[in-house]
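**Q** Starting from these lines, generate the structure:
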Amino acid sequence: MNETQLSKRPSNEAISEDILNIIREKARALRFGAISLTIHDGRLTQLEITEKRRFGQ
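**A** I've put the predicted structure just below:
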């Protein structure tokens, strides 16, 4: 994408404080794993959490 194409994209909207709080809460609760954010047209549309559980021998 060149600079002209980038400038024609819609401006990103701010992520609401409620959504940021959910992301923080999920991150604090996660011991081992990953959090994936899905963005469509510059907007956050999905949050996925993959949790790993490890068991001792």
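
**Q** rest of the way, CA atoms for contacts and neighbours
**A** Fine.

**Q** Spatially central residue in this structure, please.
**A** Closest to where the C-alpha atoms of the chain average out (C-alpha atoms, centre = their mean) is residue 37, at 2.5 Å.

**Q** Can you tell me how far it is from residue 56?
**A** 31 Å (C-alpha to C-alpha, to the nearest Å).

**Q** compare with the first, here's sequence two:
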Amino acid sequence: MSNSTASIRRSAPALGEVAEAADEPTSAAPWLTVVSDKVKSMRFGVVQIVIHDSKVVQIERTERTRFDVPQPAGRR
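**A** Got it, this is the predicted structure:
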């Protein structure tokens, strides 16, 4: 990784720094708990975080249900 790329990546805020919901630096923002719960309760899917003016305003969850369907011999 080049030095210019490394400096760009370091200057971007970490995910926990996007919303300034917590007054104390040691407490987690409430949206982090919501995201964590949604991720832990699904097997397949997507969790999207919507941000406006550097604040988390919405969390969307799309869950997939997958079925293991056996394929007939000779077909893919």
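
**Q** Surely the residue nearest to the centre of structure 1 is within a helix?
**A** No. Counting by DSSP: H, G, I helix; E, B strand; the rest coil, residue 37 of structure 1 falls outside a helix, being strand.

**Q** Please report how far it lies from residue 31 of structure 1.
**A** Applying C-alpha to C-alpha to residue 37 of structure 1 and residue 31 of structure 1 gives a distance of 18 Å.

**Q** wait, doesn't the residue nearest to the centre of structure 1 sit right on residue 43?
**A** No. Proximity of residue 37 of structure 1 to residue 43 does not meet the contact threshold set by C-alpha atoms under 8 Å, at 10.1 Å.

**Q** tell me the SS of residue 13 of structure 1?
**A** At residue 13 of structure 1, secondary structure determined by three-state DSSP is coil.

**Q** which residues touch it?
**A** 42-43 (C-alpha atoms under 8 Å, 6 or more residues apart in numbering).
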